[in-house]
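1. Okay, predicted coordinates and the sequence, questions at the end:
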Amino acid sequence: MVSRCANWISTTLFFGRRLFASRRQHSDDDTGYGEALNVMNMVRTFEDAGAAAVHIEDQLLPKECGHLNDKKLADPRDLVAKVTAAVRARRHLYVIARTDAAASEGMDGAVARAKLYREAGADAIFPEAVNSADMLREFARRMPGVPLLADMTEFGKTPFFTAAEFDEMGYRMVIWPVSSLRVANKAQEALYAAIKRDGGNHYVVEQMQTRAELYATIGLHDYEALDASIVQTIVPEGPLPR
């Protein structure tokens, strides 16, 4: 178990540092991967990986997608404890508290929870699966002065709005969390359909990222230069005098 945990942390740090190196990233950390002490460890791990912000939510495990029905909510005191732990553990991380209460507890429940999380130290609030412009505006009106985040996922409960429209409603941060995955999956379906139809990939090559573009994206040449510099600095020891 210790070895597996160490491997998970090492993998998170390795890929996180690569991903976060050139831009500020916000990480979705579900329910915090455990209780308060686990949240503290999570915060330090993602900070070490280079993340700028995380959000944690008030569902019970096993959690559901925020836009599905029958979500089970934890006692708000549970997320209060986790937010408190996250704020205590962080060095610079921006802590966002997500509440899924709008669907089952209504606007009053969502606002009440959000205020508790804000009092616990959350830097911003994320009301999930709010299903109309009127609800989005009401939530923002009842949380004056609090930074708010909106989720513009597709095929969910929230209607389509632009970043400018969210801004007008009082939401200074917007995420499109699954958009790139959905586009990529659709492209892969088209690729394999073409291979099945044509017996090869020759008709879809122009739609692909080239090898040079891939290497530029992952920074391969930087790693090659680093490797070469390390090799060059190794100086063999000469024989000792007799």
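-> Nice, thanks for sending it over. Residues are numbered from 1 along each chain as shown.
2. From now on I want contacts and neighbour counts done on CA atoms only, so please keep to that.
-> Noted.
3. Just give the nearest non-adjacent residue to F161, would you?
-> Counting by Cα to Cα, 6 or more residues apart in numbering, F161 lies nearest to M152, which is 7.3 Å off, once chain neighbours are set aside.
4. tell me the centre residue of the protein?
-> A centroid search over the chain (Cα atoms, centre = their mean) returns S27, at 2.6 Å, as the residue closest to the centre.
5. Using the three-state scheme, assign it.
-> strand (DSSP: H, G, I helix; E, B strand; the rest coil).
6. cool, P177 as well?
-> Per three-state DSSP, P177 ends up coil.
7. Quick check: it vs L148, distance?
-> Here the criterion is Cα to Cα, to the nearest Å. By it, P177 lies 16 Å from L148.
8. More neighbours: these two, which one.
-> It is L148, of P177 and L148, that has more neighbours when counted by other Cα atoms under 10 Å, with 24 against 14.
9. quick one: contacts for that one?
-> Contacts for L148 (Cα atoms under 8 Å, 6 or more residues apart in numbering) come out as 124-127, 140, 170-173.
10. Included below, for side-by-side comparison, is a second structure:
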Amino acid sequence: MTQKFRQLLQQPETLILPGVYDCISAKLAERIGFEAIFTSGFGISGSTLGKPDYGFLTATEMLNSAGKIAESVTIPLIADIDTGYGNPLNVIRTVTDIVRLGIAGIILEDQELPKKCGHFAGKRVIPAADHIQKIRAAVHARGKSELVIIARTDARAPLGLDEAINRGRAYYEAGADIIFIEAPQSLEDLQAIASALPNVPLFANMIEGGKTPVLSGQQLQALGFKIVVYPLSGLFAATKAMMDCLSHLRQQATTAGFSNLVSFPEFEQLIDVPHYRQLEQQFTVSDASPPGETG
């Protein structure tokens, strides 16, 4: 998967990725034709804990979710591993597990613990020198796996755009493959980032209602961004659809008349029921004797 993702990065077009938060959203993205996906920490925190992206997810919970998602699809997955869950030694442990799970890339950010969603107020960042050591630790831990390392800085809000750009440059020099300057606050910010880092692969994060103006992939490609992600679009759409469905059920005491549902057979196809039916038939066992009895 790492090689497959690196091949995608060699293409001249900007790569458009949807954020996913569970296996269903991942499988839908693959079926619709996306070539790669990434996990949204915001989405996983909300969907698995019912809590905001305030650093509540542990490394174990994030890796468990990301590992299951990666296993459910045949396209590369980029995992949001927040701050790496500690110091450089913790980053080494986390990245080692990421490689073992067959994940294609990671996003590693420079916030202080507990971290927050990149579009929340009140963020604080660690010294750039400390994050450089985390990046070097991640490069060490990936070994020969070719894991793609996306270094994220949240310095724009607390320290200003110039410091964020300087950190991005330093993180790239430390060994990161792609630079992610989180939460630019205007089109001018995005233009300044691309202009200041012309030879650095750049990552743009498009959150509806967030700090950054939401542009199209074509617009961001013209600016010079290599990866554009829409991390919460699927989560927001699914939440709205579920709200509408449950409201209809509450008001009508039935789902009759609610048309925005996939059919039972369609959902069976999505979760590969025909495949498992075939396996069930292939390995049918006799029901003549209860378990544990030989007759």
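-> Yes, it's here. Source: prediction; values computed, not measured.
11. What's the TM-score once they're superposed?
-> TM-score for the superposed pair, counting by TM-score structural alignment, normalised by the length of the first structure: 0.85. Supporting figures: 226 aligned residues with a Cα RMSD of 2.3 Å.
12. Looking at the second structure, name the residue matched to the residue nearest to the centre of the first structure.
-> In the second structure, S27 of the first structure lines up with A79, judged by TM-score structural alignment.
13. my read: that match touches T39, true?
-> Yes - with contact defined as Cα atoms under 8 Å, A79 of the second structure counts as touching T39 (5.1 Å).
14. Let me see the residues that make contact with the helix or strand hosting I96 of the first structure.
-> Using DSSP states H and E, I96 of the first structure maps to strand 94-99. Strand 94-99 of the first structure is contacted from outside by 52-59, 83, 86-87, 110, 113-114, 117-118, 122-128, using Cα under 8 Å, 6+ apart.
15. Can you flag which of those residues belong to strands?
-> The strands, defined by DSSP state E, take in 53-57, 124-127 from the contacts of strand 94-99 of the first structure.
16. residues of the host helix or strand of S65 of the second structure that come out buried?
-> Secondary structure from DSSP H and E places S65 of the second structure in helix 59-72. By neighbour count on 16 or more other Cα atoms under 10 Å, the buried set for helix 59-72 of the second structure is 59, 62-63, 65-67, 69-70, 72.
17. these two touch, right, G43 of the second structure and V20?
-> Yes - if you go by Cα under 8 Å, G43 of the second structure and V20 touch, sitting 7.2 Å apart.
18. Relative to G168 of the second structure, how far out is Q3 of the second structure?
-> 24 Å.
19. ok, these two, which is more surrounded?
-> Higher neighbour count among Q3 of the second structure and G168: G168, with 27 against 14, using other Cα under 10 Å.
20. where does G84 of the second structure fall, helix, sheet strand or coil?
-> At G84 of the second structure, secondary structure determined by three-state DSSP is coil.
21. So which residues of the second structure form helices?
-> Applying DSSP state H to the second structure gives helices spanning 2-10, 23-32, 41-44, 59-72, 88-100, 128-142, 156-159, 161-173, 187-196, 217-223, 233-252, 264-270, 273-282.
22. between the ones you listed, which gets nearest to K116 of the second structure?
-> helix 41-44 (8.9 Å; Cα to Cα).
23. In terms of secondary structure, what does that closest one contact?
-> helix 59-72 (3 or more Cα pairs under 8 Å, 6 or more residues apart in numbering; DSSP states H and E).
24. Tell me who's in contact with the spatially closest residue to F14 of the first structure that is not a sequence neighbour.
-> Sequence neighbours aside, A49 is the residue nearest to F14 of the first structure in space, at 7.2 Å (criterion: Cα to Cα, 6+ apart). Neighbouring residues of A49 of the first structure by Cα under 8 Å, 6+ apart: 12-17, 20.
25. Go through these and name the one nearest Y33 of the first structure.
-> T12 (13.9 Å).
26. What residues does the closest one make contact with?
-> 45-46, 49.
27. Identify the residue of the second structure aligned to V146 of the first structure.
-> Using TM-score structural alignment, V146 of the first structure pairs with V200 in the second structure.
28. Contacts only, for M42 of the first structure.
-> Counted by Cα under 8 Å, 6+ apart, M42 of the first structure has contacts 32-33.
29. any idea how far the counterpart of it in the second structure is from I106 of the second structure?
-> In the second structure, M42 of the first structure lines up with T94, judged by TM-score structural alignment. Noted for T94 of the second structure: a distance of 10 Å to I106 of the second structure, by Cα to Cα.
30. quick one: the alignment partner in the second structure of D108 of the first structure from F258 of the second structure, how far?
-> Under the alignment (TM-score structural alignment), D108 of the first structure pairs with D162 of the second structure. From D162 of the second structure across to F258 of the second structure, the span is 51 Å (Cα to Cα).
31. Repeat that for E208 of the second structure.
-> E208 of the second structure sits 27 Å away from F258 of the second structure, going by Cα to Cα.
32. tally of neighbours for the aligned partner of R124 of the second structure in the first structure?
-> Under the alignment (TM-score structural alignment), R124 of the second structure pairs with K72 in the first structure. Per other Cα under 10 Å, the neighbour tally for K72 of the first structure reads 16.
33. what's near enough to touch K72 of the first structure?
-> Per Cα under 8 Å, 6+ apart, neighbours of K72 of the first structure: 59-60, 63.
34. again, 6 Å this time
-> 59-60 (Cα atoms under 6 Å, 6 or more residues apart in numbering).
35. Done for today, thanks.
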